[in-house]
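>>> below is the sequence, then the predicted model.
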Amino acid sequence: MRHNKKRGMKLGTDAAHTKAMKKSLVCALFANDRIKTIDQRAKAIRPDVDKVITWAKKGDVYSRRLAIAKVGDRDVVREVFDRAAQGQWEGRNGGYTRILKLGPRKGDGAEVVIIELVTESPKAKKVASKVTKVSDAEASDTSTQQDKAAAPQTTDKSADSEEATEKESPAPTAESADKAE
């Protein structure tokens, strides 16, 4: 029987190294907004990142101290709490990270990913897509109206220019053809 067994990913190292590596990766992610690492490490730090952001949304002293213990850098925690106070993750109740797969690493074949913080709110994304669809439709309507309005003007100008060239140089007649020979 294995009492008091710690749950979670071991990541091929002992417990102390795993804890230090996760703390370092979480700190780097908050400092840079995106990091490149292997798939298992990204999946291992995802719950820690979500916890820290949830604590930052609460904003009290106890939550700040818990976040400092999890991240390990007071300046980075201050920045995260400031961003949360400005409402960066206000409309989101979890899922603060996104994992983008890059493919296998050349040397050992490990699956390399980019883990990044999600900055846009889900409501803003939906509203933005609706706005772009409406503006695209309006733009296409106005462009077709402008094309229709511009088309007669260009034909009128070309017809006017043809008439002007005909007036300047008269058409050849039979007499002028005899003179040329």
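Great, that's in hand.

>>> use CA for all of it now, contacts and neighbours both
OK.

>>> all the strands of this structure, residue numbers only.
For the chain, the strands defined by DSSP state E occupy 34-38, 97-104, 111-117.

>>> quick one: neighbours of Lys22, just the number.
For Lys22, the count of nearby residues is 22 (other Cα atoms under 10 Å).

>>> touching, it and Lys43? I think so.
No - contact criterion Cα atoms under 8 Å: Lys22 and Lys43 do not qualify, at 10.5 Å.

>>> now do the buried residues in stretch 57-72.
57, 63-64, 67-68, 70-72 (16 or more other Cα atoms under 10 Å).

>>> can you check stretch 41-58 too?
If you call a residue buried by 16+ other Cα under 10 Å, then stretch 41-58 has these buried ones: 41-42, 44-46, 48-57.

>>> can you give me the offset of it from its chain's centre?
On the basis of Cα atoms, centre = their mean, to the nearest Å, stretch 41-58 is displaced by 20 Å from the centre of the chain it belongs to.

>>> what does stretch 141-160 give?
Distance, centroid of stretch 141-160 to centroid of chain: 39 Å (Cα atoms, centre = their mean).

>>> please apply the same query to stretch 70-84.
Put simply, stretch 70-84 sits 23 Å off its chain's centre (Cα atoms, centre = their mean).

>>> I'd like to check what contacts that stretch. Which residues are they?
Outside of stretch 70-84, the residues within contact range by Cα atoms under 8 Å, 6 or more residues apart in numbering are 23-24, 26-27, 30-31, 48, 52-53, 56-57, 59, 64, 67-68, 90.

>>> want to compare, so here's the second one:
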Amino acid sequence: MPTPTKGKRLGGGASHERLMLANLSAALFEHKRITTTVTKAKRLRPFAERMVTFAKRGDLTSRRRVLAQIRDKSIVHELFTDIASAVEGRDGGYTRITKIGNRKGDNAPMAVIELILDPVSAKQATVAEAETATKSAAPAPVAESADSGDSAESADSPESADSATSADSADEAPAKDETAAAEAPAEAPAVDADAPAAEAPAVDVEKGNEEDEPEKKA
């Protein structure tokens, strides 16, 4: 007979072990807690939690897989309705094992295995929300850094430098034209004002000299 891959086998064979685990899990789902040996409780725990995981999915395929192990339809219905809704906020750890001492008679170590149907505490809910927010916000800085790196590369590239210099020269050209246009009207009136002022005294002086000459001759 082949040996089990992990731990000791319950019962006489593999089929007997499967039936024992199915019956124990059915009793656990019906009564929410059972008392058994520590060895059976440890072997029952992963089996029962797997059935709870199927119940949380809630689809037809999962229900058929559970019905292949647990033949009682009323227990399966309770598992998919009441227990699945009670543990909806948990990601795992649906059972708890508590040792209660040895059994009288054969001195076998005993334990109580029960379902954890309590609601998730506020602290655990806050931690779960914080982890979800951290995971959702993690790609954002990477994208921003990538965009900033692209912008920095584009700014450092020769094409961007040429465009910047051309833009600066284009901005300087209108400024020079405006300053020249502003200075030109200011110089023109100064030239026109000086010309008549210089010519007028010359004409008056000459006329005065011509008028004085006949008097001197006379």
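Everything's here; your move. What you see is a predicted model, and the numbers here were worked out from it, not measured in a lab.

>>> follow-up on the earlier one: export the buried residues of stretch 57-72 of the first structure to JSON lines and tack on distance to Gly12 of the first structure?
JSON lines is the format used below for those (distance: Cα to Cα, whole Å):
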{"residue": "Lys57", "distance to Gly12 of the first structure": "33"}
{"residue": "Ser63", "distance to Gly12 of the first structure": "30"}
{"residue": "Arg64", "distance to Gly12 of the first structure": "30"}
{"residue": "Ala67", "distance to Gly12 of the first structure": "25"}
{"residue": "Ile68", "distance to Gly12 of the first structure": "26"}
{"residue": "Lys70", "distance to Gly12 of the first structure": "21"}
{"residue": "Val71", "distance to Gly12 of the first structure": "21"}
{"residue": "Gly72", "distance to Gly12 of the first structure": "22"}
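
>>> any idea which of those is closest to Lys101 of the first structure?
Lys101 of the first structure lies nearest to Val71 out of those, by Cα to Cα, at 24.5 Å.

>>> the second structure: which residue goes with that closest one?
By TM-score structural alignment, Val71 of the first structure lines up with Ile70 in the second structure.

>>> aligned to Pro196 of the second structure, what sits in the first structure?
Using TM-score structural alignment, Pro196 of the second structure lacks an equivalent in the first structure.

>>> Pro196 of the second structure - how many residues pack around it?
Per other Cα under 10 Å, the neighbour tally for Pro196 of the second structure reads 10.

>>> where's it, which helix or strand?
Assigned by DSSP states H and E, Pro196 of the second structure belongs to helix 158-217.

>>> now do that helix: distance to the chain's middle.
Chain-centre distance of helix 158-217 of the second structure: 69 Å, with Cα atoms, centre = their mean.

>>> ok, now stretch 93-112 of the first structure?
How far stretch 93-112 of the first structure lies from its chain's middle: 16 Å, per Cα atoms, centre = their mean.

>>> stretch 100-117 of the first structure too?
What separates the centre of stretch 100-117 of the first structure from the centre of its chain is 19 Å, taken as Cα atoms, centre = their mean.

>>> quick one: it aligns where in the second structure?
Counting by TM-score structural alignment, stretch 100-117 of the first structure pairs with residues 98-115 of the second structure.

>>> how about that stretch: buried residues?
Within stretch 98-115 of the second structure, the residues scored as buried using 16+ other Cα under 10 Å are 110-115.

>>> where does stretch 158-167 of the first structure end up in the second structure?
Aligned by TM-score structural alignment, stretch 158-167 of the first structure corresponds to no residues of the second structure.

>>> what about that stretch, distance to the chain center?
Chain-centre distance of stretch 158-167 of the first structure: 54 Å, with Cα atoms, centre = their mean.

>>> kindly report the same for stretch 49-64 of the second structure.
Relative to the chain's own centre, stretch 49-64 of the second structure is displaced by 30 Å; criterion: Cα atoms, centre = their mean.

>>> what of stretch 68-83 of the second structure?
Distance, stretch centre to chain centre, for stretch 68-83 of the second structure: 38 Å (Cα atoms, centre = their mean).

>>> if you count neighbours, what's buried in it?
Neighbour counts over stretch 68-83 of the second structure (16+ other Cα under 10 Å) mark 69-70, 75-76, 79-80, 83 as buried.

>>> do the same with stretch 195-208 of the second structure
Taking 16+ other Cα under 10 Å as the criterion, stretch 195-208 of the second structure shows none as buried.

>>> stretch 115-133 of the first structure now?
Across stretch 115-133 of the first structure, burial judged by 16+ other Cα under 10 Å covers 115-118.

>>> let me know the closest of those residues to Ser140 of the first structure.
Closest approach between those and Ser140 of the first structure, by Cα to Cα: Val118, at 31.9 Å.

>>> need the contact list for Gly103 of the first structure.
Contact analysis of Gly103 of the first structure by Cα under 8 Å, 6+ apart lists 111-113.

>>> let me know the closest of the residues you listed to Gly95 of the first structure.
Of all the contacts of Gly103 of the first structure, Gly95 of the first structure sits closest to Val113, with 16.7 Å by Cα to Cα.
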